[in-house]
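# Got a sequence here, can you build the structure:
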Amino acid sequence: MEEIVLRNEFIKLGQAIKAAGLVESGVEAKIVIQDGEVKVNGVVETQRGKKLFGGEVVEYNGSSILIKK
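Just a heads-up that it's a prediction; the model follows:
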């Protein structure tokens, strides 16, 4: 499981999956999130602007990311 350490108070979902290298662009992130392919803490999330504050687990395409403070 990859980890992303927050530099600010939060990171948006689209930015997180792009930073982890799970998608190549913000446009691709938008599409996969809106299509319901991304889960946050086991629940499908369709808002790419969803703020992640730390402690969340993001899942996409068989990969997981842990957001850490």
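# alpha carbons only for contacts and neighbour counts from here, please
Fine.
# and residue 25, how many neighbours?
One way to gauge burial is a neighbour count; for residue 25, by other C-alpha atoms under 10 Å, it gives 14.
# wait, what's in contact with it?
With C-alpha atoms under 8 Å, 6 or more residues apart in numbering as the criterion, the residues that contact residue 25 are residue 18.
# Just list the residues touching residue 67, thanks.
Applying C-alpha under 8 Å, 6+ apart, one finds that residue 67 lies in contact with 3, 4, 5, 6, 52, 53, 54, 55, 56, 57, 58.
# Look at the last one and give its secondary structure.
Recorded secondary structure, residue 58: strand (DSSP: H, G, I helix; E, B strand; the rest coil).
# Can you name the residues that contact it?
Under the criterion of C-alpha under 8 Å, 6+ apart, the contact partners of residue 58 comprise 17, 38, 39, 40, 41, 42, 64, 65, 66, 67.
# one more to put side by side:
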Amino acid sequence: MTNDPSIEDVSAGGESIRLGHILKFTGLLDSGGDVKGAIVSGRVMVNGEVERRRGRQLHVGDIVSMDERRLRVCP
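Coordinates of the predicted model:
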């Protein structure tokens, strides 16, 4: 993994984490409804592509972007 200061490392607590969980866990969004709205509106990207599934399973190394924040899934 690169040492890019613009990316926040977030522990998945294992090998994977769901997209909706990481958005709430990191404080990017407050509720499941907020997560759904952000995803439906196309504001959330995974590895540079718009993601429309809040249940998407993220794995170590995946990059989640929303607005100006970027998160990298770590073990």
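# Of the contacts of residue 67 of structure 1, which is the nearest to residue 30 of structure 1?
Nearest to residue 30 of structure 1, judged by C-alpha to C-alpha, of the contacts of residue 67 of structure 1 is residue 58 at 14.6 Å.
# What residue in structure 2 is paired with the closest one?
When structure 2 is aligned by TM-score structural alignment, residue 58 of structure 1 is paired with residue 64.
# out of everything not next to it in sequence, what's closest to that match?
What sits nearest to residue 64 of structure 2 in space, not counting adjacent residues and going by C-alpha to C-alpha, 6 or more residues apart in numbering, is residue 46, at 4.6 Å.
# and that neighbour, what does it touch?
By C-alpha under 8 Å, 6+ apart, the residues touching residue 46 of structure 2 are 62, 63, 64, 65.
# Quick check: which element contains the nearest residue to the last one once chain neighbours are set aside?
Going back to what we said before, that points to residue 65 of structure 2. Spatially, and ignoring its direct neighbours in sequence, residue 65 of structure 2 is nearest to residue 45 (5.0 Å; C-alpha to C-alpha, 6+ apart). Counting by DSSP states H and E, the secondary-structure element that holds residue 45 of structure 2 is strand 44-46.
# And the residue nearest to residue 65 of structure 2? What does it align with in structure 1?
Residue 45 of structure 2 maps onto residue 39 of structure 1 when the alignment is built from TM-score structural alignment.
# Any idea how many residues pack against that match?
A count of neighbours around residue 39 of structure 1, defined by other C-alpha under 10 Å, yields 18.
# If anything else comes up later, I'll come back, but that's it for now.
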